[in-house]
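Novice: Sequence first, predicted coordinates after that:
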Amino acid sequence: MSLVFQTLNLLSVERNSYGVRTGDYLRYRKHCTRKINKLRRNLKLTNGKGKRFNKCTAESILRQSDIRVLELLLLSADKYWAESQENKDATSKLRRSDQFANVLIEASSKFGLHSSDTVQLEIYHKFIQGSYNLSKNKFHDALNLLSISYVYLKNLINAAPNDKIRALGEGWLDELSPKIRYCSYQSGNKSTSHEIDRIANEHSSSHSFVQLEYSQEDKPTKVKNLTWRGKELRLTSVDVVEAIHKLQSVIDKKSGKSTQSLSNYDEILNTYTNAIEISPQGLLKQVLTYKMLALRLERDLKINNQLESNEPAKNRSKVKVIDGIIFTLEQLRNLHIVESDDSDLSGYVETKISYHQALKNYTLGLSHLMAHSYGPSIRLLESCKFYNRSGLELLMSLDESTLNHSEAFEPVVDIALIEDLNKMVDTALVNSKKAWFAQQFKRPLFFDIANTYVEPPLDYILDKSQSKDTKPSKKEAQKPPTGHVISSEDSKQTQDSAEKNANKTASSGWFGSLWKR
């Protein structure tokens, strides 16, 4: 029975878990050093203590019959490779890595590994040798070695029984491809340096490849094809494959139910978040983010439909939900795959934003109308017509390919939907204006400086001016009418009125106005 030693999987797990994914090579080297020391103690391959120094040589390592010695040699080679990535003098570190890789190949020959494991060791060995020759500017030799590793990876991907191994191969291909292009360019093949498959096949034709076979698994990890605009996306990490497999399992489990509850949406959204965090920067991360935001939008629309009410308190909650919908749509619009889409996908999203802006202002306008605040209600309803007009113009300018997008999401905003909202806005606007003009305002006596449109009380001023003109003067009042005989009572009244006028005159000065004298 052949033993199993998956080189690429082991390196992928160790690198991604301890800093290589984020470029922290120092952390990865420290981790490798700790693990190497632990393996040396367990395998009794230390240099020894005491007066006599016993160096651990390659011969003593090759005499080991424990398969863990392969892990020890692999981590030792990869530790020096990681040190070469952050060191200016990379050649010396890669030379040490190449030495450990050669011992690793020699030690693996006596364990009877499966052909797939032997191929993975050969891929790593050629990768280290090619990197070492590249650091010495031996571009032709480096191109031959890296091409052998590339062709092995292609064979491994084609024969892979599950998506995990296929993703491992894709991830290592991404690391090899730039090196092959650079070596080809430096070797003089400048016109066709982008044709990696052809270059690799040409420079590895003289190598005798090992026949690759895999044992079939009982339950292979199978991931449904992820596509964007008809193009299948590449998975380049085992962690990503596991996260997406879990995501698709949760989606299949929850979507099979007749009614989707909010808890189901939240569980799927959490799984989407975990997959996005693990995914590397690139198209896959953007597509997963797009699908997550579209699902979040579907959940918010369901909440919004449950809040259909004419109560101001419910409308306040509804406005908050619509704000969340607008925020999600703005995040969708700002994604790179949306901005750079050939069929103007950003215009498709912008139409939905305009519609929901109008819907938000319509809800606020109704709330002000129910609260008898007619001025703000009219202003908000007028802004609804502006957003509807903008959305209709955008919608008319879009092509059919944009409207029939393969990754389209709810709600479907069309001309009929915008016209229906316009009719509701017009009805609410008429009701607001009628209620505002029917309201009885109490006109102020004086000018209101805050509202310059208030008319002055001209009738009141005119009445006052006419009454002042018709009032007789003092001399005419004191002069008795002709033909009238003054009696004793009339003279008494005249004296009393004269005394009152004298008192008024005495109290009209400064001091008189103070003490009323």
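Specialist: Perfect, I can see it now.
Novice: contacts and neighbour counts: CA atoms only from here.
Specialist: Will do.
Novice: Apart from its neighbours in sequence, what residue is nearest the most centrally placed residue in the chain?
Specialist: Nearest to the geometric centre of the chain sits Q331, at 5.4 Å (C-alpha atoms, centre = their mean). Nearest in space to Q331, with sequence neighbours left out and distances taken as C-alpha to C-alpha, 6 or more residues apart in numbering, is L293 at 7.9 Å.
Novice: Can you say which helix or strand has that neighbour in it?
Specialist: Taking DSSP states H and E as the definition, one finds L293 inside helix 283-306.
Novice: now what about that helix, what contacts it?
Specialist: 228, 233-235, 262, 265, 269, 272-273, 275-276, 279, 318, 321-322, 324-325, 328-329, 331-332, 335-337, 409-410 (C-alpha atoms under 8 Å, 6 or more residues apart in numbering).
Novice: Please compare the first structure with the one that follows:
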Amino acid sequence: MLNGRFLRQRDEFEDALTQLCVARNLLNELADAAPTSRDQALATFFSDEIGPEIRYCAHELGRSKAYDVEGIVHEISGGYKNKLVEGCDSILAKFKDEVTFGKGESLKKLEPLIWEKEPVPVRNPELVDVLLKVQQAEKKLRAFSGATDGKNSAPGSKKGVAAYDAILLALSDAEEVARKLSEAEQSSGQSPNSASGSRNLHFIHNFITYQLLSHRIQRDLLLVSALTLQATSTQKGLQTTKGNTPQVDSRLFPATVKLLDTILQSLEQMRTLSIVEETPDLASAVEARISYTKARRCLEVSRCYAPLKKYAESLALLQHLNIHIRETNSLMSLSPTDAISSATPSFYIICSTDVAKLENEASTESLRFKREWLTYNGGSVSGDPTLYKKPLFFNIALNYVDLNVDRLQKRVGKLQVVPPTVVVAPSAVKSETVAQKKAAQIEHEPRPATPEPRIAPARSGLSSLLGGWWGKS
């Protein structure tokens, strides 16, 4: 390889092309038969560096297909390989036999990285070392997930969080290495791309960052589920013992809001990645999760305001939640399949059922806040709760039931019976008034006393009888 570069600098393009093609062929053979991923990355790295020089020499020699580097290498290296390297075929065969019978190298073999059903080649040995650590952490995480499937293990346990912390630490190291390599590549102006169009370090950096953010989101969701499950179990225990509505710990909802803020930050950072922007379905899936997370955050923040008796703020947040719900439904309807839920591995799986469940939960909380606000100060924004008197049930029932109020007041005794009013003609009223006055005067005039009848003395015998016949006494 060094001899070929020296010949190219002296403008001896034909000899330089032969030397470089043989070196490229040997490096390809070493990369295919490499026992470890690091050795494979080293061979691939130097092979990619020769590619542009082969293309330049072929162009200077006037070849029509100077762009086809692999074709030129296959054409030239076959005839000059054994001439330039003595016993080249036997050396390669012996090397492959040693690799075949080698032991203990399986842990150093990197599994292929897949993006959109295509392999992602890793052509840098520094990246291979850190990605091997990521691979080992992923195996531990998959082993933990497989052990907890089908068992009643609590989400957010210490082992699960520790597994996510291990893979996040490995991915953070890998992201830092990829970022430094990408910055070095941009500053030097070199781009190690092969003729088949391999992905550069910038894409590798974006890919590792995407994996880091996805695992971070999944870890935060695990913690949110743990907090929600703990609050639910506490509520059930208090309801079974006391039979009333329990008071949730005031620290629960602020802690959930902080985790949702971290998830939202990771999703927004993921949306700015170039590999996400280049895929419309993936971009719409990330935006749908951003809107859904904002809706969940509005619900949790409204629950934070309720214990402080700030019901107006809680209801305003729930109204804002409905906007994010509509955005989520609109974004999810843009593609028939969700690019994140159908990927391997998947994270933050949401569907229309989850969105409908969140909407129903928000409606329930809105009704509860309205009732508590009415009980607190009658639904007034600036009213003093100490001056507020709760309305009687009778006054509340009037808003919902049609009652005969007059009949109820009559039965209570609060209704005064008014005699019916008789309408008469004016002349009759005047005559009646005069007659009443005369009758009143007559009643007030003095009358002589009625004399008492005299009683005649009684007579006896015949005289009284004869006097009765002739009318004489």
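Specialist: Thanks, I have the structure now. From a predicted model like this one, the values you see are computed outputs, not experimental measurements.
Novice: Any idea what the TM-score comes out to?
Specialist: Aligned and superposed, the two chains score 0.62 in TM-score terms (TM-score structural alignment, normalised by the length of structure 2); 316 aligned residues with a C-alpha RMSD of 2.4 Å.
Novice: picking that back up, now the contacts of helix 283-306 of structure 1: which count as buried?
Specialist: Buried subset of these (neighbour count, 16 or more other C-alpha atoms under 10 Å): 235, 265, 269, 272-273, 275-276, 279, 318, 321-322, 324-325, 328-329, 332, 337.
Novice: Stretch 313-329 of structure 2: average distance to aligned residues in structure 1?
Specialist: Stretch 313-329 of structure 2, aligned to structure 1 and superposed, deviates on average by 0.7 Å (mean C-alpha distance after the TM-score superposition for structure 1).
Novice: Where does the equivalent of S383 of structure 1 over in structure 2 fall, secondary structure wise?
Specialist: Under the alignment (TM-score structural alignment), S383 of structure 1 pairs with H320 of structure 2. Counting by DSSP H and E, the element that carries H320 of structure 2 is helix 311-332.
Novice: what sits against L317 of structure 2?
Specialist: Neighbours of L317 of structure 2 in contact, by C-alpha under 8 Å, 6+ apart: C298, L299, V301, S302.
Novice: now those residues as CSV including secondary structure?
Specialist: Output for these, formatted as CSV (DSSP: H, G, I helix; E, B strand; the rest coil):
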residue, secondary structure
C298, helix
L299, helix
V301, helix
S302, helix
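Novice: Just the closest of those residues to A440 of structure 2, please.
Specialist: S302 (81.4 Å; C-alpha to C-alpha).
Novice: Trace I128 of structure 1 over to structure 2, please.
Specialist: By TM-score structural alignment, I128 of structure 1 lines up with L2.
Novice: Ok, Q286 of structure 1 next?
Specialist: Per TM-score structural alignment, Q286 of structure 1 is aligned with N206.
Novice: and the gap between its match and L110 of structure 2?
Specialist: With the distance defined as C-alpha to C-alpha, to the nearest Å, N206 of structure 2 ends up 19 Å from L110 of structure 2.
Novice: And S250 of structure 2, by the same measure?
Specialist: 47 Å.
Novice: Compare the two (neighbour count), which wins?
Specialist: Ranked by neighbour count (other C-alpha atoms under 10 Å), S250 of structure 2 and L110 place L110 first, with 20 against 11.
Novice: aligned partner of the more buried one in structure 1?
Specialist: In structure 1, L110 of structure 2 lands on V223 (TM-score structural alignment).
Novice: Quick check: nearest residue in space to its match, chain neighbours excluded?
Specialist: V223 of structure 1 sits nearest to H245 (C-alpha to C-alpha, 6+ apart), 5.5 Å away.
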